[in-house]
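Engineer: Sequence unavailable; structure follows:
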C-alpha cells in the first residue's frame, strides 16, 4: 500500500485521538462513583430488609399486647364479679365459699401472670421501636449518601461525555483527511492490536510494541520509498517514519 507521507503522519494524530477516546471510555466505565452507588444500593437493600423485619415484629407485638390486655381484662372482670358475690353474703355453704375464695386467689395469680406478660411485651415493643428508629436513621443517612454519590457520578459522566464529544469531532475531522484504504487498514490493525493501529518509529524503536528494530529492518526502511506504507516486523502495526526515526 502507498500513501502520501503527510497522510501517514496524520495517522499518528488519529491514533492519539483514539487513545484519548479509549481512556475516556475507560474512565466512564470505571468511575469510583459507580462502585459507591452499587455499594450503597446493596447497603440500602440490607437496611430496608432489616427494617421490614422489625416493622413486622412490631405489628406482631401489637397484636400480642392487645390479646394479653384482653386476657387481663377478662380475668379482672371475672375476679371482680366473684369478689362482689363473696362480699354480698349470698354464698352460705362453707364448701362453696371455700371454692369461691380459691377461685378468686387463682384469678389473682392469673391476672398477675398476664400483667407480667403485658409488661414483657411492652418491653419488647420498646426495644423493637428503638431498633426501628436506629434503622430509619441509618436508611436516611445511606439514602443521602447515595444521592450525593449519584449526583457526583452524573456530574462526572457529563464532563466525560463533553470530552468524548469533542474528541469524536476531532477524530471525524482527522479521519476525513486520510485516504479510505489507509484508514481501513489502520482500523483493522487497531482492532487486532489492543486499540493501536499505527505507531511512530523513533530512534530505531517502534513506539507500538516498544521493541528496537534490527539493523536489517532499519536498512529496509531507510531505502523504502517515502509513500510506501511500512509495517513493524514485530507487532505488524503501521510504522510511521518521522524526523527522529533514526534512519
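Structural biologist: Great, that's in hand. Model, not experiment: these values are computed from the prediction. Numbering: from 1, shown residues only.

Engineer: Only C-alpha atoms from now on, for both contacts and neighbour counts.
Structural biologist: OK.

Engineer: Show me the strands in this structure, by range?
Structural biologist: Shown for the chain, the strands assigned by DSSP state E span residues 198-202, 205-206, 230-231, 238-241.

Engineer: For those strands, please prepare TSV with the additional fields mean neighbour count and distance to residue 76.
Structural biologist: Listed next are the strands of the chain as TSV, based on neighbours: other CA atoms under 10 Å; distance: least, CA to CA, whole Å:
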stretch	mean neighbour count	distance to residue 76
strand 198-202	24	95
strand 205-206	23	98
strand 230-231	18	101
strand 238-241	26	98
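
Engineer: Please dump these into JSON lines; it should also carry distance to residue 167 for every row.
Structural biologist: Putting these into JSON lines (distance: least, CA to CA, whole Å) gives the following:
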{"stretch": "strand 198-202", "distance to residue 167": "18"}
{"stretch": "strand 205-206", "distance to residue 167": "25"}
{"stretch": "strand 230-231", "distance to residue 167": "27"}
{"stretch": "strand 238-241", "distance to residue 167": "22"}
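
Engineer: At which residues are the helices of this structure located?
Structural biologist: Ranges of helices in the chain, per DSSP state H, are 5-29, 32-87, 94-175, 180-192, 215-223.

Engineer: Identify, out of those, the most deeply packed stretch.
Structural biologist: Comparing these by mean neighbour count (mean count of other CA atoms under 10 Å), helix 5-29 ranks first with a mean of 17.

Engineer: Any figure for the gap between residue 243 and residue 196?
Structural biologist: 21 Å (CA to CA, to the nearest Å).

Engineer: okay, now the one to match up with it:
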C-alpha cells in the first residue's frame, strides 16, 4: 500500500489520540476511588449489621420487659384480690391460706421487680449501643457518599477528556485515505496499536530492535510505501529519527 510519507507521519497523531483514549479508559476502570468505594460499602454494611444486631437485642429486651411487667401486673391483681378477701372478713382457715398466698405473692413480686429492674438497666446500656451504632452508621454512609461523589466528579472529568479526544480523533481520521485508515484500524483492533514510530532501529510498539537485514530492506523501500514491523505487525512510520 502506498501513502505519502507526510500522511503516514500523521498516523502517529492518530495513534497518540488512541493511546490517550486507552489511558482514559484504563483510568476509568482502575480509578482508586473504586477500591475506596468497595471498602466504604463494606464498612457501611458492617455498621448496618451491627445496628441490626443491637436493635434486635433491644427489641428482645423490650419484649422480655413487657412480659415481666405483665406478670407483675398479674401478681399485683392477685395480691389486691387476696387483700380484698381479707378485708371482707374471711374465715380463719381462709385467712391463713390468704396470708400464706399473700406472702408468696409479695416475694414473687419483689423477685419479678428485681428482674425487671435488671432488664431496664440492660436496656439502657443497649440503648446507648443503639445510639452509638446509629452514629457510626451515619459516619460510614457519609464517607461512602463522599467517595462516590469524588468518583463521579473524576468520571465526569474523564468523560470530558474522552469526548474532546474522540472529537479530535474523528477530525484526524477524516484526513486519511480510506484504505490507509482501514489498515490502521485493523492493526489497532488486532494489536492494540495501529501505528508506531521507528526510532533508532526500534519499533515504538513492541520496543524490539530490528536487525540489520530488516533495516536495510526498510531503507530501500520507497518513502510512500507503507511498511510494517516484522515482529508485531503494526504500521512503522519512518522519520529522520528512524536511523535509516
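Structural biologist: Structure received. Since the model is a prediction, treat every value here as computed from it, not as a measurement.

Engineer: who's more crowded, residue 243 and residue 196 of structure 1?
Structural biologist: Neighbours per residue, other CA atoms under 10 Å: of residue 243 of structure 1 and residue 196, the larger number sits with residue 196, 22 against 9.

Engineer: mind listing what residue 178 of structure 1 touches?
Structural biologist: For residue 178 of structure 1, the contact set (CA atoms under 8 Å, 6 or more residues apart in numbering) comprises 7, 10-11.

Engineer: In structure 2, what residue corresponds to it?
Structural biologist: Using TM-score structural alignment, the partner of residue 178 of structure 1 in structure 2 is residue 176.

Engineer: Distance of that match relative to residue 193 of structure 2?
Structural biologist: According to CA to CA, residue 176 of structure 2 and residue 193 of structure 2 sit 17 Å apart.

Engineer: Equivalent analysis for residue 69 of structure 2, please.
Structural biologist: Taken as CA to CA, the span from residue 69 of structure 2 to residue 193 of structure 2 is 78 Å.

Engineer: before we move on, what about residue 44 of structure 2?
Structural biologist: Applying CA to CA, the value for residue 44 of structure 2 to residue 193 of structure 2 is 42 Å.

Engineer: quick revisit: closest one to residue 234 of structure 1 among the helices of structure 1?
Structural biologist: Closest approach to residue 234 of structure 1 among those is made by helix 215-223 (10.4 Å; CA to CA).

Engineer: That closest one corresponds to what range in structure 2?
Structural biologist: The aligned range for helix 215-223 of structure 1 is 212-220, by TM-score structural alignment.

Engineer: Superposed on structure 1, what's the mean shift for that stretch?
Structural biologist: Superposed on structure 1, stretch 212-220 of structure 2 shows a mean distance to its aligned partners of 0.7 Å (mean CA distance after the TM-score superposition for structure 1).

Engineer: gap between that stretch and the chain center?
Structural biologist: 53 Å (CA atoms, centre = their mean, to the nearest Å).

Engineer: now what about it, what contacts it?
Structural biologist: With contacts defined as CA under 8 Å, 6+ apart, stretch 212-220 of structure 2 is touched by 201, 227, 244.

Engineer: which one among those gets closest to residue 182 of structure 2?
Structural biologist: Of all the contacts of stretch 212-220 of structure 2, residue 227 has the smallest distance to residue 182 of structure 2: 14.8 Å, by CA to CA.

Engineer: ok, the closest one - contacts?
Structural biologist: Each residue near residue 227 of structure 2 by CA under 8 Å, 6+ apart is listed here: 218, 235-237.

Engineer: try 6 Å
Structural biologist: Taking CA atoms under 6 Å, 6 or more residues apart in numbering, we find residue 227 of structure 2 in contact with 235-236.

Engineer: Now do it against residue 27 of structure 2, distance only.
Structural biologist: 32 Å.

Engineer: And residue 220 of structure 2, by the same measure?
Structural biologist: According to CA to CA, residue 220 of structure 2 and residue 27 of structure 2 sit 42 Å apart.
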